[in-house]
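Coordinates for the following, if possible.
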Amino acid sequence: MWLLAPNKKFIKQYKLLSSDLQKRIDLALDELVRSENPIKLGEYKSSLKVHAYNLDKSNRIIYTVDFSNNTIELRRVGTHKQAYGKD
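The predicted structure follows:
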């Protein structure tokens, strides 16, 4: 089982989302935590060196995985613009 380590940006963005979207994010995070290898659940973004878990067509969770500490570092969450800082 993996540990979640959200950064300040992730927490701030999460709090601004609708309660419905927060519930869907919570389910996705549960799936990541229970996964044997969380990097397989996300698409690797080589330009940012992160993985993106797509919640739906427009929302995603940006994260990295630290295998030495069994930690999923949550970086950003929300729409494409919120997650990547661009359109």
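
only C-alpha atoms for contact and neighbour calcs from this point on.
Will do.

which residue ranges form the helices in the chain?
Using DSSP state H, the helices of the chain run over 8-16, 19-34, 80-84.

Please tabulate those in TSV, including the columns mean neighbour count and distance to Leu41.
Converted to TSV, these look like this (neighbours: other CA atoms under 10 Å; distance: least, CA to CA, whole Å):
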stretch	mean neighbour count	distance to Leu41
helix 8-16	14	19
helix 19-34	15	7
helix 80-84	15	17
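
Here is the second sequence; please produce its structure so I can put it next to the first one:
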Amino acid sequence: MSRNPKKWDFTKPEDFRSQVLKLLPSLRPKLTEVMTALSESENPIASHKKKITPHGEFYTERLNDDYRLSFNVDFKNRRIIIIRVGAHKSVYGKK
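Predicted coordinates for the structure are as follows:
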């Protein structure tokens, strides 16, 4: 079984590793699955709505009911810019 070639690269925040380590261990495979699907898609935002929050505008992908991956897309350079991965409240900037 051959895998689809990667179409997009990622830019991750400096603290991405610590954000991932704060996730429940059971969510890490889901994060990998989501990031792989985004990197192999023709248009990573095709099925996403832009979220507008006090922390800016971005797209999100749901990991489960409580956790999200937020990102933007640089179409010119074919990069997915990861903003944050974490609990719903931390991703959306709510207290």
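
related to what we said a few turns ago, could you say which one of the helices of the first structure comes nearest to Lys45 of the first structure?
Evaluated over the helices of the first structure, closeness to Lys45 of the first structure peaks at helix 80-84, with 10.4 Å, by CA to CA.

Which residue range of the second structure does stretch 72-81 of the first structure align onto?
With TM-score structural alignment applied, stretch 72-81 of the first structure matches the range 80-89 in the second structure.

buried stuff in the matching stretch?
For stretch 80-89 of the second structure, the neighbour count (16 or more other CA atoms under 10 Å) marks 80-88 as buried.

give the contact list for Leu32 of the first structure.
Shown in contact with Leu32 of the first structure (CA atoms under 8 Å, 6 or more residues apart in numbering): 2, 38, 41.

how about a cut-off of 6 Å?
Counting by CA atoms under 6 Å, 6 or more residues apart in numbering, Leu32 of the first structure touches Pro38.

Report the separation between the residue positioned nearest the centre of the first structure and Ser68 of the first structure.
What sits nearest the mean C-alpha location of the first structure, by CA atoms, centre = their mean, is Ile61, with 2.7 Å. Look at Ile61 of the first structure and Ser68 of the first structure: by CA to CA, to the nearest Å, they are 21 Å apart.

same question, Met1 of the first structure
Look at Met1 of the first structure and Ser68 of the first structure: by CA to CA, they are 13 Å apart.

Which of these two has more residues huddled nearby?
Met1 (11 against 6; other CA atoms under 10 Å).

Compute the distance between that one and Phe10 of the first structure, please.
Relative to Phe10 of the first structure, and taking CA to CA, Met1 of the first structure is found at 21 Å.

Equivalent analysis for Thr64 of the first structure, please.
Thr64 of the first structure sits 12 Å away from Phe10 of the first structure, going by CA to CA.
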